[in-house]
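Student: I'd like to go over a predicted model; first the sequence, then the structure.
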Amino acid sequence: MNSQYSKENILKELSVDNADYYFILFKDEVVGNFRIVWDEKLANLSEEKQVKLHRIYLHPKTQGNGIGKELLSWLEEKAKEKGYKIIWLDAMNEQPQAFQFYEKLGYQYHSHTFLPFELLHDKVRKMSQVYKKI
């Protein structure tokens, strides 16, 4: 938390030209954040225009309100308007409900990667890379 949400890291993420960063409001309260990176390609997938959903974090109390589904639907529409064909993301393997959520929305498994953060336990390092053609 201290590294990912440090003032320095947030300012660094906000300064990336091809990225958009949003805070998510629900009932007039900030309940999460959402970051997308345009033109970031998932290796060995295709040459089509791709956008990476870099981060979607929602407070657990918001689950079941359709916020995640609405955010991904919004991203699909925005990506289509810009001519993108693929949305992809890294989903934590330690959170199978998240992977199932993406699967229900049409995302498919592509590969996996491991987070490089040294303070993480090995069991939470593995991330499934999933994508959806839009």
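Tutor: Sure, I can see it. Numbers count the residues shown, from 1 in each chain.

Student: From here on, just use CA atoms for contacts and neighbour counts.
Tutor: Fine.

Student: contact partners of the longest helix anywhere in the chain?
Tutor: The single longest helix within the chain, with elements called by DSSP state H, is helix 67-81. Residues from elsewhere that reach helix 67-81, judged by C-alpha atoms under 8 Å, 6 or more residues apart in numbering: 51, 58, 85, 87, 105, 134.

Student: Find the pair from the residues you listed with maximum spatial separation.
Tutor: Using C-alpha to C-alpha, these span at most 25.5 Å, a distance reached by Leu58 and Lys85.

Student: Please pick the buried ones from the contacts of helix 67-81.
Tutor: For the contacts of helix 67-81, a burial check counting by 16 or more other C-alpha atoms under 10 Å picks out 51, 58, 85, 87.

Student: Surely the third one is in contact with Glu48?
Tutor: The reference is to Lys85. Yes: at 6.1 Å, Lys85 and Glu48 qualify as touching, with contact defined as C-alpha atoms under 8 Å.

Student: second one coming, line it up with the first:
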Amino acid sequence: MKIRKATKTDLTAIIEMLANDVLGSQREQFKDPLPEAYLRAFEKIDADPNHELVVIDDELGKVVGTLQLSFLQYLTYQGGIRAQIEQVRIHESQRGQGLGKKLFEWAINRAREKGAHVVQLTTDKQRPQARKFYEGLGFKASHEGMKRHL
């Protein structure tokens, strides 16, 4: 298994994984060809040094997992850096084999390399299994998150 920076050619596999659950199927549009909005978003992420979109390949080179790691500079914590993990997915055929843990270990080590003092994530309340997984990795529900869709 190899973790690497995502390329434009990985987009189809990434969007397929994002769309392949109850919540993702309601908000993503996995079709051929992919909507142009995904390519534009990828290009912005790829060009920004504060965002790292990665994939994990299996032994045959097939993309079987992904996550995005973003670095947020802020003033608190004496100008600290916060690492945010988003859009974690493992292909349904590969779940339960330790790939998610491997991706998280990579992300946590990368956050340390970049000088982050905390790694954070959010998880939808409709995903209790994901929450248990994150807790097993040492994440704690220390804050109450809020959002407002625009």
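Tutor: That came through fine. Given the structure is predicted, the values throughout are model-derived calculations rather than measurements.

Student: Just give the TM-score of the two.
Tutor: The TM-score (TM-score structural alignment, normalised by the length of structure 1) is 0.71; 113 aligned residues with a C-alpha RMSD of 2.4 Å.

Student: before we move on, the earlier item: give me the subset of the contacts of helix 67-81 of structure 1 lying in helices.
Tutor: Counting by DSSP H, no part of these is found in helices.

Student: I'd like those as a markdown table, with distance to Ser73 of structure 1 appended.
Tutor: Listed next are the contacts of helix 67-81 of structure 1 as a markdown table, based on distance: C-alpha to C-alpha, whole Å:
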| residue | distance to Ser73 of structure 1 |
| --- | --- |
| Val51 | 14 |
| Leu58 | 16 |
| Lys85 | 14 |
| Ile87 | 11 |
| Leu105 | 9 |
| Ile134 | 11 |
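
Student: show me the contacts for the most centrally placed residue in structure 2.
Tutor: Taking C-alpha atoms, centre = their mean as the criterion, Leu67 is the residue nearest the geometric centre of structure 2, at 2.5 Å. Taking C-alpha under 8 Å, 6+ apart, we find Leu67 of structure 2 in contact with 53-55, 85-89, 103.

Student: Skipping adjacent residues, who's closest to Thr113 of structure 1 in space?
Tutor: Nearest residue to Thr113 of structure 1, sequence neighbours excluded (C-alpha to C-alpha, 6 or more residues apart in numbering): Met127, at 5.3 Å.

Student: same check, this time on Ser128 of structure 1
Tutor: Ser128 of structure 1 sits nearest to His112 (C-alpha to C-alpha, 6+ apart), 4.3 Å away.

Student: what residues are up against the equivalent of His59 of structure 1 over in structure 2?
Tutor: Taking TM-score structural alignment for the superposition, His59 of structure 1 sits opposite His91 in structure 2. Residues in contact with His91 of structure 2, defined by C-alpha under 8 Å, 6+ apart, are 17, 64-65.
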